[in-house]
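Q: Prediction below, plus the sequence it came from.
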Amino acid sequence: MSTESLQVELAERSYPIHFSGSHELLKKEVHRLRDMGRSVRVISDARVLDAQPDYLAQAGFKDSEILSLPPGEQSKSVDSFSQALSFLANQACNRDCALFAFGGGVIGDLAGYVAASYLRGIDFYQIPTTLLSMVDSSVGGKTGINLPEGKNLVGAFWQPKAVYIDSTLLQSLPPREFAAGMAEVIKYGMLADAGLLSDLEDYAGLSAASEELPDVVRRCCAIKAQVVADDEKETASSGGRALLNLGHTFAHAIENVAGYGEYLHGEAVAIGLVLATRLSVELGQLHTESVERVESIIASYQLPTRLRDPLPMDQLMLAMQRDKKTRGGKLRFVSMKALGEAITSDGVDPKLVEEIWTQA
């Protein structure tokens, strides 16, 4: 397997994830598109553009081709979606326009949905700038926006043409954002790679400068690429792509009830991973000591293991019922029969879920 790139195998929609020399490859692709007479546009946010003022210009983009949005989860909204569509329409972009997402998960999800919707679908590319988006949201083609009623309730499956992962971009990432990304890294170890989980314990902390980081990012991308290739649109009756949602049914409820932005997505996921472990113990799938091990790993990466303040139980349960992962009105969770091996558990008793929430 090449260290430079990794292929997401989806037949005629397969695409590469570039790791080494990604900035140079991005520059070549922008030039290639222009040589073909195609237009290019970028959706980013103000914080990323401030932190990386020259990155896009050096890759061949012009200022007039970039839409800058406010940073944060609030931009993953109907209003921002409308603003981005108007940005393309006002510049008379046609179907040969290629849209680039330069930012974290919010920008990637939003830009992907804009690309899926504008003129019934235009090409888009991912340039993730956060650890969370590098290991998770930039790969796999899940795009979308939030509604006040819940997270990711509107969206489309729309695969990128390529993903450019440049770990040097993480040097300017605030520590809290880096830690949030580590929650998704830990998730991959818990759902599919016990060896990765053990390695994360041994590292006892990683930073943007850690020499182990590029390998860790690549291992996460390889797991996601395989899962997506096997079950692109999450249609498997059990297991499959749904396993990538480990901890997320809890996490999305936390984000929704606390208010988007109160917890970073990765912080909510970290708490969700602890709760998913507790649920697995209650379902008789894991030994009790697994909870302590998971809490220890999460805490060692400066992530929360519990809620800062209690949240209303009725609202948490309602948010879960609205979650996309329910089946026939019954709660469906991703649990684990071993750390490193996730499964889907259907029809979990709501009373048990309430009991789990009391431990958050």
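A: Right, received. Where do you want to start? Because the structure is predicted, anything quoted here is derived from the model rather than measured. Residues are numbered from 1 along each chain as shown.
Q: For the rest of this, base every contact and every neighbour count on C-alpha atoms.
A: OK.
Q: Nearest residue to F87 in space, please, no chain neighbours.
A: L67 (7.3 Å; CA to CA, 6 or more residues apart in numbering).
Q: residues touching the residue nearest to A194 when sequence neighbours are not counted, list them.
A: The shortest distance from A194 to any non-neighbouring residue, by CA to CA, 6+ apart, is to G340 (4.2 Å). Going by CA atoms under 8 Å, 6 or more residues apart in numbering, G340 touches Y188, G189, M190, L191, A192, D193, A194, G195, L197.
Q: These into CSV, with extra columns for secondary structure?
A: Output for these, formatted as CSV (DSSP: H, G, I helix; E, B strand; the rest coil):
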residue, secondary structure
Y188, helix
G189, helix
M190, helix
L191, helix
A192, helix
D193, coil
A194, helix
G195, helix
L197, helix
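Q: Which among these count as buried?
A: Applying 16 or more other CA atoms under 10 Å to these, the neighbour count classes Y188, G189, M190, L191, A192, D193, A194, L197 as buried.
Q: Off-centre distance for stretch 200-210?
A: For stretch 200-210, the separation from the chain centroid amounts to 20 Å (computed by CA atoms, centre = their mean, to the nearest Å).
Q: List the buried residues in it.
A: Neighbour counts over stretch 200-210 (16+ other CA under 10 Å) mark L200, E201, G205, L206, A208 as buried.
Q: ok, structure two:
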Amino acid sequence: MTRLRVETASPYEVLVEAGAHREVPHVLDSLGDDVRRVAIIHAPAVRERAEDLRDFVKGPALEAHLIEVPDGEQAKQAEVLTFCWDVLGRAGFTRSDVVIGLGGGSTTDLAGFVAASWLRGVRFLNLPTTVLGMVDAAVGGKTGINTASGKNLVGAFHEPVAVLCDLDMLQGLPRSELRSGMAEIAKCGFIAAPSILELIESAGPSSVLDPTSPILAELIAQGIGVKARTVAGDLHETGADGTVGREALNYGHTLGHAIERVTGYTVRHGEAISIGMVFVAELAHRVGRIDDELLERHRSVLTLLGLPTTYTGDFEPALAAMRVDKKTRGDQLRFVVLEALARPSVLAGPDEDVLRASFEALRP
């Protein structure tokens, strides 16, 4: 069992353990006697788990409501948000009640925004069911939905009361889903914790991608630790002590989100971020910030995990999508790059010819 504390203005704990969902009643009890209703927002893929959780937590003094939303990024739409509000309204949800997000990163992103926007903010609890959800979306208080213009452009900072990462829920996940989550763990290795990369390289894919492996459990805990420390120092992504701060967590995400958008979210998030990390490594190399060895290490680690490091799409649509990235200031694109391993910085306004050359280096 691993317990990690996220030391923000409203501190909370992240529990990483097989069977962690059994802690839900204890978390609800800790919130006080005025909790009368919980809403479990979940995707179809985890309907059975949601029903079990409902039956586990409900009682004479506690109603438990299920709200099923679409799978993946299709959940993060305005009409789905409105549907969730309608359910809460019909159920009579008050400010003392609790929203639970059960599912992957898209589900917990949506659930957090439902909680942030209902009655100007109610409490919520995350139970991520994927590696990606555990390491990335469930921790940190970023919540939101997508629009036709881009990913996560509408949202709010709203921290959970707890995050329960139940490792048992990883069993049965497709290998492709496990790989996708490993992209965010590898990202944490590049920006802050080289020990993550060393463990991936020494253990190999058979252990890293085994949902019952202690190696995967350790990598998840280390990845969450990086995010917890980063958001504790810069929750609202405004910079921290003159450093890149929380923005470092966007490593690989500028092109990654653009790829997701231009492909209609048919490319998995982790796969897109993997390509995006190779792109910013190429970019950093071309402007003289990193050496050949670190550039090649991006490709070798991500290839070892079975993640893509090449892309065949066109530059112009990708560039247009990157221009509406959240980090853009005015007309100036901003990219998180490395100065060296575990030394992230921001590269603002690179020449378009350097962007194009870095993009073309992704061709197989």
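A: Done, it's in. Keep in mind that what you see is a predicted model, and the values were worked out from it rather than measured.
Q: about what we covered before: now the two most distant members of the buried residues of stretch 200-210 of the first structure.
A: Maximum pairwise distance in these, criterion CA to CA, is 17.1 Å, between E201 and A208.
Q: Now L273 of the first structure. Nearest residue, chain neighbours left out?
A: Distances taken as CA to CA, 6+ apart put G247 closest to L273 of the first structure, at 4.3 Å, once the chain neighbours are dropped.
Q: distance of the one you found from T344 of the first structure?
A: Remark: distance between G247 of the first structure and T344 of the first structure (CA to CA, to the nearest Å) = 12 Å.
Q: Pick out whichever of these two has more residues nearby.
A: Neighbours of G247 of the first structure and T344, each counted by other CA atoms under 10 Å, are more numerous for G247; the result is 26 against 18.
Q: residues touching the aligned residue in the second structure for the more buried one, list them.
A: Aligned against the second structure by TM-score structural alignment, G247 of the first structure finds its counterpart in G252. Applying CA under 8 Å, 6+ apart to G252 of the second structure gives the contacts K187, I273, S274, I275, G276, M277, V278, F279, V280, V336.
Q: ok, now D323 of the first structure?
A: D323 of the first structure neighbours (CA under 8 Å, 6+ apart): G150, K151, L153, T249, H252.
Q: Packing partners of whichever helix or strand the second one is part of?
A: Just to be clear, that refers to K151 of the first structure. Take DSSP states H and E as the rule and K151 of the first structure turns out to sit in strand 150-157. Applying 3 or more CA pairs under 8 Å, 6 or more residues apart in numbering; DSSP states H and E, one finds that strand 150-157 of the first structure makes contact with helix 105-117, strand 142-147, helix 248-258.
Q: Counting neighbours, what do you get for T277 of the first structure?
A: Neighbour number of T277 of the first structure under other CA under 10 Å is 33.
Q: scratch that, S238 of the first structure
A: Per other CA under 10 Å, the neighbour tally for S238 of the first structure reads 14.
Q: What of the one 5 residues further on?
A: Burial of L243 of the first structure, expressed as a neighbour count using other CA under 10 Å, amounts to 24.
Q: Verify the contact between it and V334 for me.
A: Yes - L243 of the first structure lies in contact with V334 (CA atoms under 8 Å); the separation is 5.9 Å.
Q: what's the overlap in contacts for the two?
A: With CA under 8 Å, 6+ apart, L243 of the first structure and V334 have common neighbours A342, I343, T344.
Q: follow-up on the earlier one: to which residue of the second structure is the residue nearest to A194 of the first structure aligned?
A: Aligned by TM-score structural alignment, G340 of the first structure pairs with A342 of the second structure.
Q: repeat for V227 of the first structure
A: Under the alignment (TM-score structural alignment), V227 of the first structure maps onto T230 of the second structure.
Q: picking that back up, tell me the one among the contacts of G252 of the second structure nearest to L88 of the second structure.
A: Set against L88 of the second structure, the nearest of those by CA to CA is I273 (34.1 Å).
Q: Next, count neighbours for that closest one.
A: Neighbour count for I273 of the second structure, taken as other CA under 10 Å: 31.
Q: From E184 of the first structure, how far out is the residue most central in space within the first structure?
A: When CA atoms, centre = their mean is applied to the first structure, the residue found nearest the centroid is S137 (2.8 Å). Distance of S137 of the first structure to E184 of the first structure, computed by CA to CA: 10 Å.
Q: contacting residues around the residue nearest to F87 of the first structure?
A: By CA under 8 Å, 6+ apart, the contact set of L67 of the first structure is R41, V42, I43, S44, D45, A84, F87.
Q: redo that, cut-off 7 Å
A: By CA atoms under 7 Å, 6 or more residues apart in numbering, L67 of the first structure lies in contact with V42, I43, S44.
Q: Kindly report the same for C97 of the first structure.
A: Shown in contact with C97 of the first structure (CA under 7 Å, 6+ apart): R38, S39, V40, I122, D123.
Q: if you set the cut-off to 6 Å instead, what comes out?
A: R38, S39, V40 (CA atoms under 6 Å, 6 or more residues apart in numbering).
Q: the helices in the stretch 151-300 of the second structure, which residues?
A: Under the criterion DSSP state H, counting those that start in this stretch, the stretch 151-300 of the second structure contains helices at 175-191, 194-203, 205-208, 214-233, 253-262, 269-286, 292-304.
Q: Which of those sits closest to S10 of the second structure?
A: Proximity to S10 of the second structure (CA to CA) singles out helix 214-233 among the helices of the stretch 151-300 of the second structure, at 10.0 Å.
Q: ok and the closest one relative to helix 194-203, angle-wise?
A: Between the axes of helix 214-233 of the second structure and helix 194-203, defined by axes from the mean of the first three to the mean of the last three CA atoms, to 10 degrees, the angle is 170 degrees.
Q: Right, I'll leave it there.
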